[in-house]
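[1] Predicted coordinates and the sequence they were generated for:
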Amino acid sequence: MAAADPLVEQEGESSSNSSQSSQCGDHVEVTIETISCPAPETDSPPRHPSPEDTLNGGRKSTRLARALRAGLLRKNQDYVRIKIQRRGNRPSANPLPQEWWKTGVAFVYASACLVLTTGVITMVHERVPSQTPPLPDRFFDLFPHVPAAFTVTEINGMLLVGLFFLQLLFLKHRAIIFRRFFFLQGTLYLYRCLTMYLTILPVPGTHMSCAPKLNSDAQAKVYRMLKMMSGGGLSITGSHIMCGDYLYSGHTVMLTLTFLFIKEYSPRSMWWYHLICGLLGIVGGVCILLAHDHYSIDVVVAYFITSRIFYWYHTMANNQAMRGSPHNYLSWTWWNPIFNFLERNVCTTVPCTFAWPIPIPTSWLKNPCRRYSIVQSTREQ
């Protein structure tokens, strides 16, 4: 037995290291050795040619030469032996585990960010300049104020949210999609808290009526926060009475995020469904500007941040090789540890597979057949 080839051993070590860096499935170690087999030793005496071999020398010599060449090739042939050692208790891991407890963690994270956003809006409302005129906006110069436009935006937003959650109920891997949505929603509202708190823009229009400032009345501020959360921060519910939450637009965030999730987790053949949802989102964004409830920069920044974070997250989630690559600069984001926690066991792209939300008990299907067999056997008797 010859020693293993060092180059092949180095490749074996790199393959084992890459398997250790993988986060999905069982741990597998592969050892590759190259073995040179010696020629077999025979004690049989050499064979002398017979008269028949002499008569048919042409064809026999050719066959003998071929046989000798084949023997020499087999004599110096190398063999590769591969040893595979599997570590782990699961012979075949589920590439798409549901892990509802992680979905619960993502929901708590999103809820905490929404509560924090409401608190920041309450704080910012107290600092909004009341006598400062609106900032110049090119869209406002071109299009006049439409009072009922913001109501159209909120109706479109509720339609998109309702369609998304209805679609999600009939998807098989709803737990994974739910926690992705909750994490992205919470992160976007966390960014919104930062931008609102750092730069407070004046009211974008004189038509807006803001609630009076409470100064140091902490109890009244808590009541406003609860009222805003109970109404979803919508104007049609009467819960959006504070000003200052302009940079960037939360309505644009929800319009964009729900549309992107609807398109990502629905069949590509349903183009008409994507077209309807896209039109709802576009009309909702335009109506925000027609209502003069947000500056144009608020809507543009909200769309840019929402779409970029959605694309970054799903690029990392759908490409397994990028997760452990040192050249993946998306892993430098601050939320990469949270991403690794949520997506550690998701080892493949989430397919668009529909399933009934409430599983049907198998006993409902077996009992009728069993009763029918009993009745039939009784009749035969």
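    In hand now; what should we look at? Residues are numbered from 1 along each chain as shown.
[2] For the rest of this, base every contact and every neighbour count on C-alpha atoms.
    Noted.
[3] could you say what helices and strands the host helix or strand of V375 packs with?
    For V375, the host element (DSSP states H and E) is helix 362-380. Helix 362-380 sits against no helix or strand, with contacts defined as 3 or more Cα pairs under 8 Å, 6 or more residues apart in numbering; DSSP states H and E.
[4] want to compare, so here's the second one:
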Amino acid sequence: MASVDHQCKQHPTDAHKHDGSSPGGPVCPVHSPAPEEAKRTRKALGRHRDYVKISLPDGRANRLPMEWWKTLITFMYAAFNLVLTTVMITVVHERVPAKESSPPLPDKFFDYIDRVKWAFTVTEVNGMVLVGIWSLQWLFHKYRAILGRRFFFLMGTLYLYRCVTMYITTLPVPSMHMTCAPKLYGDSQAKLQRVLQLISGAGLSITGSHIMCGDFLYSGHTVMLTLTYLFIKEYSPRSFWWYHLLCWLLAAVGVVCILVAHEHYSVDVVVGYFITSRLFYWYHTMANVQVLRSSPNYLTHTWWNPIFNFLERNVQTQVPCSFCWPVTWPPACLKNPCKKYSMVNSVREE
């Protein structure tokens, strides 16, 4: 190498004549690329400079997998417990004492507020409106699969608890105005018809399907009003205060009207709200605080913790308030698969 450098220094004129460049200093043919090759390299770099793009995977999308099959499992779980609730209502109805022999228990709220006939209709209308609002919000949410399985699991668990409380303690009717259907005793076929009637009418009094008594502790209407409001508020932008206030008013008025109509004891409503709100907060605390899943704590002592780990194992971050159209057009299968590569193809053609 030393001899080559020496040659370059000793014969600058020859090197200049060899490459045909303009005068301005000696150029060594050993250290400099050939002129034609250098031009091709510069041309290639200039051509590809605007088209070379490296796409990195979206980390958030990978940390929030849809897993619709889990959502389907929780839907079946909720549906089973709703059906079980109707069966339990039919069973408990046979044990409710007659109001003539067992009058309503004393209730402090009833002592001060007289019954309003149309109040329970307001409760059920508000409940249907909240369920409709939540259904639309869920449909347009980007991560609707995660929200769906959370909602179905909590609703199914709450109605499972309700089956237990109804069965172990049967309260007398809360008001003398209530008219209960006659008891069927051992007629299993008639009981089955009542279960199907209750399911077909969604368990609502305004549909005429709820003609049985005994499902007092705790209030299922309070569960649905509270649960839908909590989900609406949790998975909507914090700046939508007017939206949250409207839904809160619908839920609050609905709960109060349950008592104004004398359809439930006050303790039914209080217990229903407490269990629903606590279960919602416990579940979402564990879902949103990742460290609580790996480290032992009192929240992991719940019986449903293994189910929680199964449902939330792959959800590694808090679900953001992100919305999109539920159906895109044209579908991905009809889009041109070569469109995203058009720039690369144009470079190759050049």
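    Looks like it came in fine. Here the structure is a predicted model, which is why all the values come from computation and not from measurement.
[5] ok, back up a step: relative to the whole chain's centre, how far out is the helix holding V375 of structure 1?
    Once both centres are worked out by Cα atoms, centre = their mean, to the nearest Å, helix 362-380 of structure 1 turns out to sit 46 Å from its chain's centre.
[6] ok, now stretch 299-307 of structure 1?
    19 Å.
[7] mean offset of it relative to structure 2 (after superposition)
    Comparison of stretch 299-307 of structure 1 with structure 2 after fitting gives an average deviation of 0.2 Å (mean Cα distance after the TM-score superposition for structure 1).
[8] and for that stretch, what span of structure 2 is it aligned with?
    Using TM-score structural alignment, stretch 299-307 of structure 1 corresponds to residues 269-277 of structure 2.
[9] mind listing what's buried in the matching stretch?
    Buried residues in stretch 269-277 of structure 2, counted by 16 or more other Cα atoms under 10 Å: V269, V271, G272, Y273, T276.
[10] repeat for stretch 216-234 of structure 1
    For stretch 216-234 of structure 1, by 16+ other Cα under 10 Å, it's K221, R224, M225, L226, K227, M228, M229, G233, L234.
[11] need those residues in JSON lines with distance to A321 of structure 1 and secondary structure, can you?
    JSON lines is the format used below for the buried residues of stretch 216-234 of structure 1 (distance: Cα to Cα, whole Å; DSSP: H, G, I helix; E, B strand; the rest coil):
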{"residue": "K221", "distance to A321 of structure 1": "49", "secondary structure": "helix"}
{"residue": "R224", "distance to A321 of structure 1": "48", "secondary structure": "helix"}
{"residue": "M225", "distance to A321 of structure 1": "44", "secondary structure": "helix"}
{"residue": "L226", "distance to A321 of structure 1": "45", "secondary structure": "helix"}
{"residue": "K227", "distance to A321 of structure 1": "46", "secondary structure": "helix"}
{"residue": "M228", "distance to A321 of structure 1": "43", "secondary structure": "helix"}
{"residue": "M229", "distance to A321 of structure 1": "41", "secondary structure": "helix"}
{"residue": "G233", "distance to A321 of structure 1": "41", "secondary structure": "coil"}
{"residue": "L234", "distance to A321 of structure 1": "42", "secondary structure": "coil"}
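[12] hmm, which two among those are most spread apart?
    Spanning the widest gap among the buried residues of stretch 216-234 of structure 1 are K221 and L234, at 17.8 Å by Cα to Cα.
[13] about what we covered before: of the buried residues of stretch 216-234 of structure 1, closest to G119 of structure 1?
    Ranked by distance to G119 of structure 1 (Cα to Cα), the buried residues of stretch 216-234 of structure 1 are led by M225 at 6.5 Å.
[14] Trace that closest one over to structure 2, please.
    By TM-score structural alignment, M225 of structure 1 lines up with V195.
[15] right, and its match touches T90 too?
    Yes: under the criterion of Cα atoms under 8 Å, V195 of structure 2 makes contact with T90 at 6.8 Å.
[16] The alignment partner in structure 1 of L184 of structure 2 in helix, strand or coil?
    In structure 1, the residue matched to L184 of structure 2 (TM-score structural alignment) is L214. Classification of L214 of structure 1 using DSSP: H, G, I helix; E, B strand; the rest coil returns coil.
[17] and L214 of structure 1, how many neighbours?
    Counted with other Cα atoms under 10 Å, residues neighbouring L214 of structure 1 total 14.
[18] Three-state assignment for Q318 of structure 2, please.
    Relying on three-state DSSP, one would call Q318 of structure 2 coil.
[19] Please report how far the closest residue to it other than its chain neighbours lies from M155 of structure 2.
    Spatial nearest neighbour of Q318 of structure 2, excluding adjacent residues (Cα to Cα, 6 or more residues apart in numbering): N288 at 5.2 Å. Note on N288 of structure 2: its distance to M155 of structure 2, by Cα to Cα, to the nearest Å, is 19 Å.
[20] Which of those two has more residues huddled nearby?
    Shown here are N288 of structure 2 and M155; by other Cα under 10 Å, M155 has more neighbours (26 against 15).
[21] What's the match for S249 of structure 1 in structure 2?
    Checking TM-score structural alignment: S249 of structure 1 goes with S219.
[22] thought that match was touching G272?
    Yes: look at S219 of structure 2 against G272 with Cα under 8 Å: they come within range, at 5.5 Å.
[23] isn't there a strand covering Q85 of structure 1?
    Yes: under three-state DSSP, Q85 of structure 1 falls within a strand.
[24] if I pick it, what's in contact with it?
    Q85 of structure 1 sits next to V28, E29, V30 when contact means Cα atoms under 8 Å, 6 or more residues apart in numbering.
[25] let's see it at 10 Å
    Q85 of structure 1 is in contact with H27, V28, E29, V30, T31, counting by Cα atoms under 10 Å, 6 or more residues apart in numbering.
[26] okay, the helix or strand hosting G46 of structure 2 sits on what stretch of structure 1?
    Assigning secondary structure by DSSP H and E places G46 of structure 2 in helix 35-48. In the comparison with structure 1, helix 35-48 of structure 2 aligns to no range at all (TM-score structural alignment).
[27] Contacts for the next helix or strand along the chain from that helix, please.
    Counting by DSSP H and E, the element after helix 35-48 of structure 2 in chain order, helix or strand, is helix 59-63. With contact meaning Cα under 10 Å, 6+ apart, helix 59-63 of structure 2 is reached by Y143, N314, V315, Q316, T317, Q318, V319, P320.
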